[in-house]
Each structure stands twice: as C-alpha cells, then as structure tokens.
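# quick check, what structure comes out for this input:
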Amino acid sequence: MGKPETLVVMVVAGIGDLVLATPALRALRLGHPDAAIHLMTNSQALPLAKNLPYVSKVWPFPVRDIIRDRKNMLAGAATLARLRALKPDVCVNLFKVKSKAGATRMKAAFAAIGASVRVGHDSFGFGSSLTVKAPEDFFIDRHVCESMLEMAKLAGGIPDGAGPDVFWDPESELKWRGFFDELSEGGAPVVGVNPGGDRRTKRLGADKFAAAADAVARERGASVVVFGGPGEEPAAAAVCSLATHAVPASLAGKLSLSDLAYALGRTDLLITTDSGPMHIAAAAGASVVCAFGPDDPRLTRPVVPEDRSRVIKLHRDCSPCFKSDCERPSCMEDIPAEDIARAAVELLDIRRAARESAEQ
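Below you'll find the model as predicted:
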C-alpha cells in the first residue's frame, strides 16, 4: 500500500474568507478521506483554523506582517520550506487571485511548495504555474463560498451540501457561558451589535446601531451586547452611550477570536456591517442583519437560509465599487436606522416562531 496523499490547501485571506472556505475544506476531506490535509492560512485566522476537525494540520502564514514589513518574509519562507519537506501531491489555492502582485506571490509560493498537481485561479498570469486551472471569470457573479467549493471540486472534492461552520476552544465556552446564561435569563433574546469593520467605507454610524439596539430592547425585551476587536473600543463605547432604552454590555477588546466565535454562537441575532464577525455569526447559528455599502452582497452575503438574514443595501450608481476610501460613502451613511431596526425585530420574531413551533 502506498503512502496516503498529502494535500496543501491555501486560504491566505481574511478571517471571514476562512469561514466561507469551510464547505470547500470539508469537500476535500470527503474526496480524500485518507489524505493528510495541511491548511495554510492567515496567521490572524489561526484560532479558528486550528479547531477545524477535517484538517490534519494548520500552518499560519504571516501575510499581513509581510505586507507591513518585508523583513518578515523569512518567516513565510520557512513555512513554505516546511511544507515542501512534506512532499505534497496536491497544492490548491481556494481563493481568487485579485492582482498581478498577488499572482506573483502565489507563483512563488507554489514553486516553493513543489506539488505535482497545482490547482488555482488562472488570473493575472498565475495560470502558468497551474496544472488544473479555474478560468479567469471563475469568481465573477457568484458567491465566494460557492466559488471556493467549485475550486475544491477541481481538486477532487466532494460537497456535503452543508454551509459554513465554525468551532471554538472549550475554554472559551467555560469562560463565557455564565455571562451569556445571565443575558438570556427568562428567555430574553440576546442581540449582538458589531459596529467595526476593516475598511472605513464599510462602517456604519454608531447612532444607527444604537437605534437598532433600542428597538430590539424596547419591542422584544432583548439583551444587547456590543462586540469589537482591538482598537474598536471607541466605536463600541459610542453605541453604548447613544442607546437610550437598551443597556448594552460592551465586550469590545475583551475577546479572543475563539471567544468571539462562542459568543456569537450564543446570540440570537447579530446586527453588523459586512465583516468577518458577520460570517462567524452566520456559521455559528445566529440570524444576521447586515449593512452593505461598497461591496456586492451577491458575492459575500451571509450563507444562511433566507429566514435568517436580511441585507440592508441602498441603490447607488457607483456601488459596488469595492473601494477602501471615499470622500462621502453615501451607500452607508444614508442607510436609514429604521430599516435596520425593522429587519432586526422581524428576524427575532421569525426565530421565536420557529422555536415555539419546534417545542409543540
């Protein structure tokens, strides 16, 4: 009997992108049940990636550190060298190649890893490094999650028909279970608010989050908790100070990524911008109200049934523009607070009705 296959799978993108890649990773496991599957992902996503049960080993890659300071390339090169030492049979990059610079970096990574079968997106010249090529238009006009699943199929993956999933450390549950038990005491719905975002153009005013928090607290008796990563504490504090009916608890800056996944799994609903926490919440079982501005929800909206999400997006001739900077991002600034609040209450009602029906 020959040695089991070794696959190197690359998802060197955002935390939300890793969550969206989980159906593709499961498909690769189903298609290669005996293989050693090595996942190379953004270092920031490691706390979630390391808990994926269908991956053999996770290799964090310091892509943001390298972009910030090229001196960090040595750490990245060392990771690639260790992957090459595994003598992998297959290397697949699940994510799209978005620029010539990205294609150049990906070519170098594939060459360093040295797999005989190389699967990826034939874009910006990356196709010359591939033995199995997804065409240039592969990621156009369909959801990123679906595109990555199709990429996995090119590498022998077999879909299981389920959506994204997420896992957290047992310690996160032990640490925060009591806090969320108290919030949900008496059957009160727990509503999360996530005012942060990785780009200024994707953020929404604190007043609109506060208005939505007030609506769910006043009309449905919800307990409200505000989330945020390191550096987003001021945005969370602004939501708390502007709320007039809700009394939000702020967890901004207090949670590890694993803690956040558990916490979002304990919420009934997350009100959020287009962000990593949006995808984590959806995968963890929460309903989601999400405000979209410069990006296209057809490509990155939450992957959940229709009765668990509402996308709030205004029509603008310039949108989607995918820009990181804008003098006046009216696509976000002009979203009515009432639309967000109305959608939040509606999803809470749908969730409550489903729970009551299941209990009968």
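
# from here on, contacts and neighbour counts on C-alpha atoms
Noted.

# which stretches of the stretch 101-250 of the chain form helices?
All helices of the stretch 101-250 of the chain, identified by DSSP state H, counting those that start in this stretch, fall at 144-154, 170-183, 206-220, 233-242.

# let's see this one next to it:
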Amino acid sequence: MQPITPSKLKRILVVRSDRIGDVILSTPVFSAIKEKYPHCYLAVLVDQSVETLVRGNPFVDEVIAYDKKGKHRSWWRTLWLGIGLRKYHFDLAIHLHPTNRVHILSWLAGIPIRIGYCRKNHYLLTHSIEERKRLGKRHEAEYNFDLLQFIHIPAPHRLKLYVPLHPEDKNELKMLAPDLKDPYVVYHPSASCPSKIWPPERMAELANSLAHECGTFSVIVASGSGVNEANLMEMHLKQSYMNLGGKLSLGMLGWLLKGARLLVSNDSGPVHFASAVGTPVISIFGRNQAGLSPTRWKPLGERSSFVHKNVGCVECLAHDCKLGFKCLQELSVNDVLGEIKKLEIFEQNRK
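Predicted structure coming up:
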C-alpha cells in the first residue's frame, strides 16, 4: 500500500450505507476529519432512508443519498451512480461499512484512494485492514477510527454523537401528538431480530410500574414490522399512554426523544439517536455474542446504561435459538427498573 500524502486530500467521501444507529455512531468521524483537514470538502454517502440524520451536520458539506431499495436497486442504476460521482473529483473514499456495491461505486467514481476493510470485493480498495468488529472488544464508534489511521486521525478521548434536528419536524410532531404529556418516557419494544426483542408485555409492565411510581406518561415508538410489537405492548398498558408506532418520520422521532426524560429500548437505532440528542437511555441486550455485546453497542450518552443477562450459552444461535431466547426471558422487569433507579432521573417524581 502506498503512503497517503495528507496535503493532497482536498475532497473526501465517507460512505456509510447501512442503518440508523450505524450512521449516528459514525458522526464522530465527520467532525474528526474536519478538525484534521479543516479546508477539505467532505461529502457523506448514506442510504436515502437515513439522509435526514446527516443533512444539516455542520461538519458535512454535502450529503449524497443512495437509494439502494429504490432507484439504485438495479446494478445498471448503481453503475450509473458510480460514474456520476466522477464529477466530484474526490481524492479519497472511506468505507465505514463494507458492501460489494459501495466498493464498486468508489472504484467507478475513479477515486484514487479507497480505504476500507478486507471484506466483500476488497480487491477494489487501495488501502485495507482486517475487520475486527466481530470480536466486540471496543465500541462501534471507536472501531470506525481504525480506518482513519491511514490519514493520521486518532480516535478522540470522548466520542460525541451529533444529529441535527429540523424545525419543520418539530412542528409536525406537535400536530401529530398535541396531547403529549410531560414527563414522558419513550419505549421502543422492537428490534431488527427476534433475538433482540424483550417481550413487549414485559416492557408494558415496566411502563406501568414507572407510571405508577413516578407519574410518567408512556409513549411507544416503532417502525415497519416493529409496529406489531408496539401494538402488543399497547394491549398490556394500564396507565395513560400514546402509541406512535408507524406514525413518525426520523426527524419527528428525534424531537420526541429530545423531549423525553428517558428512552427504554431494545438494542437498536433509537438508542443511539437518543444519545445523540442528550436523552438518557436504558438499552436491553439479549444475545451473548461478542460482536453484538454491550461493549460494542451500548449507549454513549451521559446518564445511560444497559441490562444484559448471561445465561451461560456457549454459542449464540441468534434467531435459531433452541432455548426460547432464554437470555431475554430471564431478564425481569425488576432488573430493568433497578437499572433505571440507578440513574436517579425520577427521584423528584416518586410518589
């Protein structure tokens, strides 16, 4: 691998084409690049569905939307997108998440320096390192900085997440939920895999307990198929609540989280969204698997924590679990409630 000359890095592209939490945990990279190279033009390529998480970021000069499930779904359209990127004359591309398509995109764009991991079609990269994220020894946000060693940027002592919020989304939230009551707690009962989902009826029991003890109003959020868990949780709620499952844009979710006293969520994107807007979080983990552990995915915000119970599994079979997701089933409401009490968020509200 040829050494990289920092003085030649005038136009930089960062690529992160996966999901909500992954993109948010990449935001410290943007500020670090701008701090090291303040005069560079920094563009970020993300999936169109999460574009709003980066649009308006003061460290990013342009957001390029990749519609991999829509207009760029076919290989033909992907090829044209890559060729279209040539007009930017990027000097460097940093792939924070390896996929065959994004590696092809940066190669087609004629970007002379292409940094990434030794995965997928990594032969299209000019500089690569082994991906060690599966070992789960550090946080995902820290792992992102492994690639930046090529351009002489170390990981900062404090990883600060940032997501811009837009006034129009706040107004839409007010129109949708005029009866939102303070103090409120947001609950996210779904996740990307069944092996990450704490039983929704148990999360409802937790919400009932907090409402009874601290007078909190419960707000349920979810999207896509997660609305099923939101509706199931709603069926078991006894105190005042609002079910916003399937009704929020990402921007509206951001404002909702910002105004909350707490987010209780399975290990998923809203955990990191809440951390980015300064809201305390309790994140619930199930699988005993290094690459999916709290060490790698815990909330980074202040006054936040997680619950995780090791039930002795030697090998995690994920959604093929033969034990009925014992790690989640043995996690009690009192376990989570006890962790919430440690944060001392509701001490003045207790009855």
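
# ok so, going back, between the helices of the stretch 101-250 of structure 1, which gets nearest to residue 323 of structure 1?
Ranking those by proximity to residue 323 of structure 1 (CA to CA) places helix 144-154 first, at 18.0 Å.

# residue 319 of structure 1 is nearest to which of the helices of the stretch 101-250 of structure 1?
Using CA to CA, the nearest of the helices of the stretch 101-250 of structure 1 to residue 319 of structure 1 is helix 144-154, at 18.3 Å.

# tell me which stretches of the stretch 251-351 of structure 2 form strands.
262-266, 281-285, 305-308 (DSSP state E, counting those that start in this stretch).

# got TSV for those strands, with distance to residue 29 of structure 2 too?
Shown next, in TSV, are these (distance: least, CA to CA, whole Å):
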stretch	distance to residue 29 of structure 2
strand 262-266	25
strand 281-285	22
strand 305-308	23
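
# CSV please, covering these and showing mean neighbour count and distance to residue 128 of structure 2.
Below are the strands of the stretch 251-351 of structure 2 laid out as CSV (neighbours: other CA atoms under 10 Å; distance: least, CA to CA, whole Å):
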stretch, mean neighbour count, distance to residue 128 of structure 2
strand 262-266, 25, 33
strand 281-285, 26, 31
strand 305-308, 20, 33
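
# select, out of those strands, the one closest to residue 220 of structure 2.
Closest to residue 220 of structure 2 of the strands of the stretch 251-351 of structure 2 is strand 262-266 (CA to CA; 9.8 Å).

# what's that closest one packed up against?
Applying 3 or more CA pairs under 8 Å, 6 or more residues apart in numbering; DSSP states H and E, one finds that strand 262-266 of structure 2 contacts strand 184-188, helix 269-276, strand 281-285.

# what's the mean distance for that strand versus structure 1?
Aligned to structure 1 and superposed, strand 262-266 of structure 2 gives a mean residue distance of 0.5 Å (mean CA distance after the TM-score superposition for structure 1).

# quick one: that strand aligns where in structure 1?
Here strand 262-266 of structure 2 aligns to structure 1 at residues 269-273, judged by TM-score structural alignment.

# what do you get for stretch 12-28 of structure 2?
By TM-score structural alignment, stretch 12-28 of structure 2 lines up with residues 7-23 in structure 1.

# now for residue 171 of structure 2, how many residues are close by?
13 (other CA atoms under 10 Å).

# trace it over to structure 1, please.
With the correspondence set by TM-score structural alignment, residue 171 of structure 2 lines up against residue 174 in structure 1.

# gap between its match and residue 253 of structure 1?
Distance from residue 174 of structure 1 to residue 253 of structure 1, counting by CA to CA, to the nearest Å: 19 Å.

# one more: residue 260 of structure 1?
Noted for residue 260 of structure 1: a distance of 10 Å to residue 253 of structure 1, by CA to CA.

# who has more neighbours out of those two?
Taking other CA under 10 Å, residue 260 of structure 1 and residue 253 do not tie; residue 260 has more neighbours (23 against 14).

# how far away is residue 193 of structure 1 from residue 316 of structure 1?
Applying CA to CA, the value for residue 193 of structure 1 to residue 316 of structure 1 is 25 Å.

# more neighbours: which of these two?
The residue with more neighbours, out of residue 193 of structure 1 and residue 316, is residue 193; 25 against 12, by other CA under 10 Å.

# what do we get in structure 2 for that one?
Counting by TM-score structural alignment, residue 193 of structure 1 corresponds to residue 187 in structure 2.

# is it true that that match touches residue 216?
No: using CA atoms under 8 Å, residue 187 of structure 2 is not in contact with residue 216, being 11.9 Å away.

# identify the contacts common to these two.
Counting by CA atoms under 8 Å, 6 or more residues apart in numbering, no residue touches both residue 187 of structure 2 and residue 216.

# for the stretch 1-150 of structure 1, which segments count as strands?
Going by DSSP E, counting those that start in this stretch, the stretch 1-150 of structure 1 shows strands at 6-11, 36-42, 57-61, 90-93, 117-121, 132-134.

# tell me which of these sits nearest to residue 207 of structure 1.
Closest to residue 207 of structure 1 of the strands of the stretch 1-150 of structure 1 is strand 36-42 (CA to CA; 33.0 Å).
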